[in-house]
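Engineer: When you get a sec, could you give me coordinates for this:
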Amino acid sequence: MSTAKGGNGGAAADGGKGGAGKGQRSRAASGGGSGARRGSGVPAAPAAGPAPLTPGRIGIYVLLLVAGVLVALAGTLVQAAWFPGGLVLALAAVGGLFYGGTRATGTTAGALVPGAAWLVTVFLLLSDVRPEGDFLFGPGAGSYVFLLGGILVAVICATAAQMRTTGARPGRVGG
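Structural biologist: So this is what the prediction gives:
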């Protein structure tokens, strides 16, 4: 059987017949096929295109938007209340929301929609100062770690989702 590499690749295996018998065409000359070899074990790259916007997907995005606002509110309160553990818990909730949104929708928007809602809510809460001088974020470093950590987690989840949708395989480059 001739390989798809062309040339006289099957000469040794066919006894010098050049890979194609009388009246037969080799796989390389057949012109058909999808470009991916059968049996090679390498999956074909997924179709590059946006996922269709169905009512169910819109509903998921609305739920992710609301969850982003709620996680921002809860994280703002928890990270300052129990400093070391609360900050870790708040960032874990943010990471779980963004990763879960990515897995639920299968798109980058699954991380970007709750990420944008979280970011807007956190910045609104950060800028909201009451006349008494009180605000929800404490003056310590934990507030900045929560803000920058949440942004970093959103970027990581969105980038990982984008790599999954383009079919990039994990592993070494050039290996």
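Engineer: Going by C-alpha atoms from here, please, whenever you check contacts or count neighbours.
Structural biologist: Noted.
Engineer: residues of the biggest helix by length in the chain that come out buried?
Structural biologist: Secondary structure of the chain per DSSP state H: the longest helix is helix 55-81. Buried residues in helix 55-81, defined by neighbour count with 16 or more other CA atoms under 10 Å: 60-61, 64-73, 75-80.
Engineer: Need the contact partners of stretch 84-93.
Structural biologist: Contacts with stretch 84-93, where a contact means CA atoms under 8 Å, 6 or more residues apart in numbering, come from 71, 74-76, 78-80, 142, 146, 149-150.
Engineer: can you redo those residues as CSV with distance to L112?
Structural biologist: Shown next, in CSV, are the contacts of stretch 84-93 (distance: CA to CA, whole Å):
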residue, distance to L112
V71, 14
A74, 19
G75, 18
T76, 20
V78, 23
Q79, 22
A80, 25
G142, 24
F146, 18
G149, 15
G150, 12
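Engineer: V129: which of those residues is nearest?
Structural biologist: Nearest to V129 out of the contacts of stretch 84-93 is T76 (CA to CA; 14.2 Å).
Engineer: List the contacts of that closest one.
Structural biologist: Going by CA under 8 Å, 6+ apart, T76 touches 90, 122, 136-137.
Engineer: which two of these lie the greatest distance from each other?
Structural biologist: Largest separation among the contacts of T76 by CA to CA: A90 and L136, giving 14.4 Å.
Engineer: I'd like the structure of this one too, to check against the first:
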Amino acid sequence: MSGSGTPGSWLTRTPTLPGPGRIAAYLGLLLLGAVVGTAGSLVQAAWPPGGLLLALLAAAGLFYGSLRAVGTQAAVVAPAVGWLVTVVLLSTGRPEGDALFGAGIGPIAFMLGGVVAAVMCATMARPAQPGGGTGRPDR
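Structural biologist: Okay, here's the model as predicted:
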């Protein structure tokens, strides 16, 4: 049974690949996540504590905005991966001892807060489709 209204039908249908437009959107969001991660890494240490709040709001805004713009949870994963990889790479020090992140609670709060924001946005309910009902098959 592969009807669209039957429970579990997503398990039995053939998986479809995203189109080239959606792939381009995911790649753009990945790069935008890297940019926001870099900017947030610089801002959170420059203006404590307001910089930390600004950096976390920018990351959360990017994650939620990508969910609303594309409409899939995968659209949150793309900028989150770009953000996380950038922040982790910038947090590692060089062999000479230089590091972008300083000591203290700020960098830890930035990393954990960004990850929490990404998880919250990725697990949110998808936005309702225009003209759609409740999405439940019994109503």
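Engineer: who has more neighbours, A90 and L136 of the first structure?
Structural biologist: Just comparing A90 of the first structure and L136: by other CA atoms under 10 Å the higher neighbour count belongs to A90, 24 against 17.
Engineer: Just give me the residue right at the centre of the first structure.
Structural biologist: Nearest residue to the geometric centre of the first structure (CA atoms, centre = their mean): A161, 0.7 Å.
Engineer: now that residue: how far from V153 of the first structure?
Structural biologist: 12 Å (CA to CA, to the nearest Å).
Engineer: Now compare the contacts of stretch 84-93 of the first structure and name the two farthest from each other.
Structural biologist: V71 and G142 (16.4 Å).
Engineer: Quick one: the helices in the second structure, in order.
Structural biologist: 9-12, 20-46, 50-70, 74-91, 105-122.
Engineer: Output those as a markdown table; include the columns distance to Q129 of the second structure.
Structural biologist: Formatted as a markdown table, the helices of the second structure follow (distance: least, CA to CA, whole Å):
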| stretch | distance to Q129 of the second structure |
| --- | --- |
| helix 9-12 | 18 |
| helix 20-46 | 17 |
| helix 50-70 | 11 |
| helix 74-91 | 16 |
| helix 105-122 | 17 |
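Engineer: Quick one: neighbours of T54 of the first structure, just the number.
Structural biologist: With other CA under 10 Å as criterion, T54 of the first structure counts 9.
Engineer: Please pull up the equivalent of G33 of the second structure in the first structure.
Structural biologist: Taking TM-score structural alignment as the criterion, the aligned counterpart of G33 of the second structure in the first structure is G68.
Engineer: Surely that match is in contact with G110?
Structural biologist: No. G68 of the first structure is beyond contact range of G110, at 11.0 Å (criterion: CA atoms under 8 Å).
Engineer: how about Q73 of the second structure, what's its match in the first structure?
Structural biologist: Q73 of the second structure maps onto T108 in the first structure, by TM-score structural alignment.
Engineer: give the contact list for that match.
Structural biologist: Residues counted as contacts of T108 of the first structure (CA under 8 Å, 6+ apart) are 102, 158-159, 161-162.
Engineer: Relative to G142 of the first structure, how far out is it?
Structural biologist: From T108 of the first structure to G142 of the first structure the distance is 28 Å (CA to CA).
Engineer: swap in Y61 of the first structure?
Structural biologist: Per CA to CA, Y61 of the first structure is found 29 Å from G142 of the first structure.
Engineer: With L89 of the first structure instead?
Structural biologist: Separation of L89 of the first structure from G142 of the first structure (CA to CA): 12 Å.
Engineer: With R130 of the first structure instead?
Structural biologist: 21 Å.
Engineer: For the two, work out which one has more neighbours and name it.
Structural biologist: In this view R130 of the first structure and G142 are compared by other CA under 10 Å, and G142 has more residues nearby, 19 against 9.
Engineer: residue contacts, the aligned residue in the second structure for that one?
Structural biologist: Residue pairing (TM-score structural alignment): G142 of the first structure is matched to G106 of the second structure. Contacts of G106 of the second structure were listed using CA under 8 Å, 6+ apart, and they are 44-45, 48-49, 52.
Engineer: run the last query once more with 10 Å
Structural biologist: Applying CA atoms under 10 Å, 6 or more residues apart in numbering, we find G106 of the second structure in contact with 44-45, 48-49, 51-53, 112.
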